[in-house]
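Novice: just need the structure, nothing else, for what follows:
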Amino acid sequence: MRNVERLSSLKSELLDIFMGMEVVEHEQRSRSAAQRNLRARRGIELHNEFKRLSQEIAPLPDEASAEDEMH
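Specialist: Predicted coordinates:
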């Protein structure tokens, strides 16, 4: 009977260890996914900011014509 109890206890302990490992792996995958999403979002925001700035800095067609006439 004692061997059965030990075996049951060992099985339970191994299952607890395995489940704990799966939880840790899941948390790591979740953190990695969150970091990838954040990097992607920042990249998109940076791209949009550069695009907006280049449009603001670029001379308008009317301004370019007016400058040519002045010189």
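
Novice: please count neighbours and contacts with C-alpha atoms only from this point.
Specialist: Will do.

Novice: longest helix in the protein, by residue count?
Specialist: Secondary structure of the chain per DSSP state H: the longest helix is helix 2-57.

Novice: before we go on, could you also do this sequence so I can check it against the first one:
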Amino acid sequence: MRNVEQVSSLKTELLDIFMSMEVDEHKQRQKTAAVRYLRARRGIELHREFKRLERDIADLDDDELIQ
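Specialist: From the prediction side, this is the model:
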């Protein structure tokens, strides 16, 4: 009976370790996804800003650029 208890205890410990690893991996994937999202969002914002600046510059008259 002692062996059965040891095996059961070992199984429980291994399951706890596995679940802990899964939780850690999930957290890491969430962090990575958040970083990717923020970088993509910033890229979109920069693209829009450059487009707006290009339009603003194109709208200026040549006389306004000389002054």
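
Novice: could you point out which element follows the longest helix of the first structure?
Specialist: helix 61-70 (DSSP states H and E).

Novice: how many residues are close by residue 10 of the second structure?
Specialist: 12 (other C-alpha atoms under 10 Å).

Novice: just residue 9 of the second structure next, same as before
Specialist: Neighbour tally, residue 9 of the second structure, other C-alpha under 10 Å: 12.

Novice: next one: the one 5 residues further on
Specialist: A total of 12 residues lie near residue 14 of the second structure under the criterion other C-alpha under 10 Å.

Novice: elements contacting the longest helix of the first structure?
Specialist: Helices and strands touching helix 2-57 of the first structure, as assessed by 3 or more C-alpha pairs under 8 Å, 6 or more residues apart in numbering; DSSP states H and E, are absent.

Novice: mean per-residue distance, that helix to the second structure?
Specialist: Mean deviation of helix 2-57 of the first structure from its aligned counterpart in the second structure after superposition (mean C-alpha distance after the TM-score superposition for the first structure): 0.5 Å.

Novice: what range does that helix cover in the second structure?
Specialist: Using TM-score structural alignment, helix 2-57 of the first structure lines up with residues 2-57 of the second structure.

Novice: now the matching stretch, how far from the chain's geometric center?
Specialist: 7 Å (C-alpha atoms, centre = their mean, to the nearest Å).
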